[in-house]
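*Asks:* just the structure for this:
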Amino acid sequence: MDVADPRRLALVRQRESQRNRIGIIIIIVNMINLRHSAQEVSRRLADRVESVCLRLLPGGSRKGAEWLTGDVQGGQGQSLKVQLSGEHAGRWRDWAEEGRHGDLLDLWAAARGIPLAEAFREAKEYLGMLGPEPATASPRKYQAPPVREQAGVIPVAEEGVVMRYLQLQRGLDPAVVRRFGVEGLPSAGALVFPCHAPDGTLVNRSYRTAPGPNESGLGARKRVWQDAGCAPSLFGWQALPKSAWEKRTVLLCEGQIDAMTWTQWGVPALSVPNGTGAAWIDHEWDQLELFDHIYLSFDMDGAGAENANRVMQRLGRHRCLLVKLPHKDANECLLQGCTADDAEHWIAQARPPQIHKLLLGQELHQRLMSELEPKPEPFTLDFLRVAWPHQGFYFRPHELTVWTGAYGQGKSTFLNFVALNLLSQLSHTGVFMASMEMRAESTLRRLTTTYFQEPATPPHAVTFLEKFGTRLVFADVVGYISQDLLLEMMMFSFQRHGVQHFIVDSLMRVDGLEEEFAEQGRFMNRLQEFAKETGTHIHLVAHPRKSASGQRQDRLEIKGSSLIANNADNIVAISRNPEKDALRRDNKLTPLQDASLHDTEIRVEKQRENGWLGMVPLKFFPRSSWYEKAS
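*Replies:* As a prediction, this is how the structure comes out:
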């Protein structure tokens, strides 16, 4: 078979598509595998707390709602208690040993005598949460930091130039500096920040020149670097207090001196390596996975915000909280006189990143109070009003109404009647009309005729425009209009002319929607978003599928995607009275029947707010295009 054979090409493309789908599935599985937080693992362990107790503390026993044993090794006694039920299920405490408490993940580590990271991995395996191994390249190999000649290094314990600089020029407590093990390297005029793994192993060193008096031996020009080939690790694991692990909470900042500043204020902190790369996240992932709450205190500038955003995307926005400072960074705040009380306030005010349109219920308090207030009756036509608010049909703000009905049944004529009543009854409301099936001046002539209930004349037109001309806005387009242009016109009309009602006639005159069902759904979403954000009402004409002559159409027969009906707040169908039309066609309509039978039917097929549905019979006066309720 020739390579260019269409069937072979189709088979090749099909196989490539299958491989692509498989690749995407692998990526998704790996993402899910990596996104399990310590909080989630702990919660799932609590769901099977008694089984976990049997596994970790087999020497204990159940008594009431608690599992009792002597200690984390399962010894004799009842001082260690694990809650088996209720909102605190999985929490434990050893009353015979101060500070021995936590959740089941802590218990797993304590009972096994292993680091928390290893307990986390074992617990995930026990829960079946590990999934397949990530399909990634082999992990990068890093070398150990070089051995330094001790003669060339100045330990901080000697209270030398390093300590003087950090204490006098950066405001740091000597005890905090010693806790982080900072050293000096006079040959390079630099500070040395040793980076340890949580188990104490030295994995890297960061260097930073620092300005100072010439006699100090420290360089005057700032420069940063690291030991070549070593792991890009976080600085400060060796100084992290036990409480950070117990609370699963830590702060990340952009500088070693800032990390020491936060620690001095009583906030456990780590510093990211120099630069804005993210290789350190891959290296430290297993350790950071154990923290449910990660505060980010990056520099208060554009670069800091960008760096924080990149870190949040990798670590997971759900567990990150952004800290806002009054100055560029933590150490500058310290030098400006800020205290531990200030730091406590900044931490308390830290907030998770804003996800567009995502709100907590408590953030909706004012909107809920407004929602609960009695609402004034919105505009409606007299013959559509029954009993506000539960019966009848109303043109509420923030809603989208779809008008449907077969060709020639009077949809456009009725919407002209609605527009005229809006202008007449609401003195401050503007109306936007996009009737791509008719010229703007023709629509204006019909509105004038309906208003005066007689054929329009030039004097009528002058009077009509004087009365309503500044509140009536037209899209001067015949044929097709793009979504973007239509919505741009609508937004301008809302902002500049105070338009509250938008009439779009019709959906199929919006370019690109005729046979594109998915695009129809997206357009409906855009209209809904517009109505909800502006508090306006949108009237959209949607034609029905072809049906037998004289047959009434309903919401299920709208032409196009089902998303049109699904995304509408209201659906109203307009049709002539088929029985009366049949009599007229057969020349059997008597004057008595003409007077007694209604001409038009308005059927409310959907109304999301109050659920009221119904049919309203109307009399139609062709000379003026006026409607009245049939008796």
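
*Asks:* going forward, measure contacts and count neighbours with C-alpha atoms only.
*Replies:* Fine.

*Asks:* mind checking how far G479 is from S506?
*Replies:* Noted for G479: a distance of 10 Å to S506, by CA to CA, to the nearest Å.

*Asks:* just the element for I571, please.
*Replies:* Taking DSSP states H and E as the definition, one finds I571 inside strand 570-576.

*Asks:* so which elements touch that strand?
*Replies:* Strand 570-576 sits against strand 399-404, strand 600-607, with contacts defined as 3 or more CA pairs under 8 Å, 6 or more residues apart in numbering; DSSP states H and E.

*Asks:* next up, for comparison:
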Amino acid sequence: MNGVVIPIITPDSFDFRAYMAESEPKAKVLGADTWRNALIESVRSGDKITGARLPWPSTYDNLRFRSGEVTLWQGINGHGKSQLLGQACIGFANQGEPVCLASFEMKPVSTLKRMLRQVAMNDRPTEKVVNSLMDWAKGRFWLYDQLGTVKPEMIYAVIRYCADKLKIKHIVIDSLMKCVRGEDDYNGQKDFVDMLTGLARDLEVHIHLVHHVRKGENEEKVPGKFDSKGSGAIADQVDQVLTVWRNKKKERAIEVMLRQQMQIDDETRKKPDALLICDKNRHGEWEGSTALWYHPQSLQYIGDKRCVPTNMVGL
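*Replies:* Predicted coordinates:
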């Protein structure tokens, strides 16, 4: 990707001091008439579901991502939650809702390489696709570049900067444990997530928070919202809880078949490679799971057992 630039936000490239200070106090006691237009719009919309969509049509009528909310993306380490969320973010950006991805566990170029394969639909993208992706990303996609631990006040400043100056609508924080002192710092976790929910509401952005769950004795067991590492207040405070789970049992079965030079039977093949589970949906009635199949060459998750990758951005 030499010579090709995608917007990178670093602690040194911008003066965040102004954004670290608390904003001017706003009057919180307002006349009911303040919400007249919002209430009229809610009546006009009726039960119509609104917000940014995920890449899988089966989720369109069940799960959306609206401004002013926080979604917790959780999963066992190595189950693909960051990769799946990255694919979702490509979809958000392509719907005209700009994204900033702040990964404290992965260098920007590694994130972009993964993103490149997802839009190229294969594992050998050309330089032409690189340039097309970079052109597409202008005004749609930003990366915050800082590895390791980060102080909550910096996250506060970055989110405010992204919303104010860049008009970003989706902000990914990957992951929670890089922003608090430890798994047993329950007050720190509660305060941090409380800060995120307040920022999302006040700035009208959607914040996606990545978090790990306890591995447990059996990785084949699908974790729930109460399996998050740390404080139970994390799931309580957010608007949506999504769990990403890989079907390790299927992976092991296929590995045995291949080792024994056996044909993979249809029953095994049609089982999903992963599940995206909605364990909490504060502003919607639906809770359930979506079956996904994994295409390793493109790093895409597909909502169809035929497992054909999709052209996500029309490159």
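
*Asks:* ok, back up a step: so which of the helices and strands packed on strand 570-576 of structure 1 is the most surrounded?
*Replies:* strand 399-404 (a mean of 26; mean count of other CA atoms under 10 Å).

*Asks:* hang on, the earlier thing: the strand holding I571 of structure 1 vs structure 2 - mean distance after superposition?
*Replies:* With mean CA distance after the TM-score superposition for structure 1, strand 570-576 of structure 1 departs from structure 2 by a mean of 0.6 Å once superposed.

*Asks:* one step back: save the helices and strands packed on strand 570-576 of structure 1 as JSON lines, and put in distance to M489 of structure 1 too.
*Replies:* What follows is these, written out as JSON lines (distance: least, CA to CA, whole Å):
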{"stretch": "strand 399-404", "distance to M489 of structure 1": "17"}
{"stretch": "strand 600-607", "distance to M489 of structure 1": "27"}
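
*Asks:* for those, which one sits closest to Q391 of structure 1?
*Replies:* Closest to Q391 of structure 1 of these, according to CA to CA: strand 600-607, at 10.4 Å.

*Asks:* what stretch of structure 2 does that closest one fall on?
*Replies:* Under the alignment (TM-score structural alignment), strand 600-607 of structure 1 falls on residues 274-281 in structure 2.

*Asks:* touching the matching stretch from outside, list them.
*Replies:* Here stretch 274-281 of structure 2 makes contact (CA atoms under 8 Å, 6 or more residues apart in numbering) with 224-225, 239-247, 286-294.

*Asks:* out of those residues, which end up buried?
*Replies:* Buried residues within the contacts of stretch 274-281 of structure 2, counting neighbours by 16 or more other CA atoms under 10 Å: 224-225, 239-247, 287, 289, 291-294.

*Asks:* can you map out the helices along the stretch 451-600 of structure 1?
*Replies:* Per DSSP state H, counting those that start in this stretch, the stretch 451-600 of structure 1 has helices spanning 458-468, 483-497, 517-534, 562-566, 578-585, 591-596. These are given in chain order.

*Asks:* so which of those gets nearest W92 of structure 1?
*Replies:* Using CA to CA, the nearest of these to W92 of structure 1 is helix 517-534, at 48.6 Å.

*Asks:* where in structure 2 does the closest one align, residue-wise?
*Replies:* Counting by TM-score structural alignment, helix 517-534 of structure 1 sits on residues 186-203 of structure 2.

*Asks:* list the buried residues of the matching stretch.
*Replies:* Of the residues in stretch 186-203 of structure 2, those buried by neighbour count under the rule 16+ other CA under 10 Å are 186, 188-190, 192-194, 196-197, 199-200, 203.

*Asks:* and for stretch 484-493 of structure 1?
*Replies:* Using 16+ other CA under 10 Å as the test for burial, stretch 484-493 of structure 1 gives 489-491, 493.

*Asks:* ok, stretch 550-560 of structure 1 next?
*Replies:* For stretch 550-560 of structure 1, the buried set under the neighbour-count rule, 16+ other CA under 10 Å, comprises 550, 552-555, 557-560.

*Asks:* now stretch 536-550 of structure 1
*Replies:* Residues 536-544, 550 are the ones in stretch 536-550 of structure 1 that count as buried (16+ other CA under 10 Å).

*Asks:* re the thing from before, how far away from the center of its chain is the match of helix 517-534 of structure 1?
*Replies:* The chain centroid and the centroid of stretch 186-203 of structure 2 are separated by 17 Å, computed with CA atoms, centre = their mean, to the nearest Å.

*Asks:* what's that stretch in contact with?
*Replies:* Counting by CA under 8 Å, 6+ apart, stretch 186-203 of structure 2 makes contact with 67-70, 152, 156, 159-160, 163, 176, 179-181, 205-207, 230-231, 233-234, 237-238, all of which sit outside it.

*Asks:* ends of stretch 589-603 of structure 1, how far apart?
*Replies:* Between the opening and closing residues of stretch 589-603 of structure 1 there is a gap of 24 Å (CA to CA).

*Asks:* in a helix, T263 of structure 1, correct?
*Replies:* Yes: under the criterion used here (DSSP: H, G, I helix; E, B strand; the rest coil), T263 of structure 1 sits inside a helix.

*Asks:* which residues touch it?
*Replies:* Taking CA under 8 Å, 6+ apart as the criterion, T263 of structure 1 is in contact with 176, 269.

*Asks:* circling back: of all the helices of the stretch 451-600 of structure 1, which one is nearest W280 of structure 1?
*Replies:* When these are compared by CA to CA, helix 517-534 sits nearest W280 of structure 1, at 40.2 Å.
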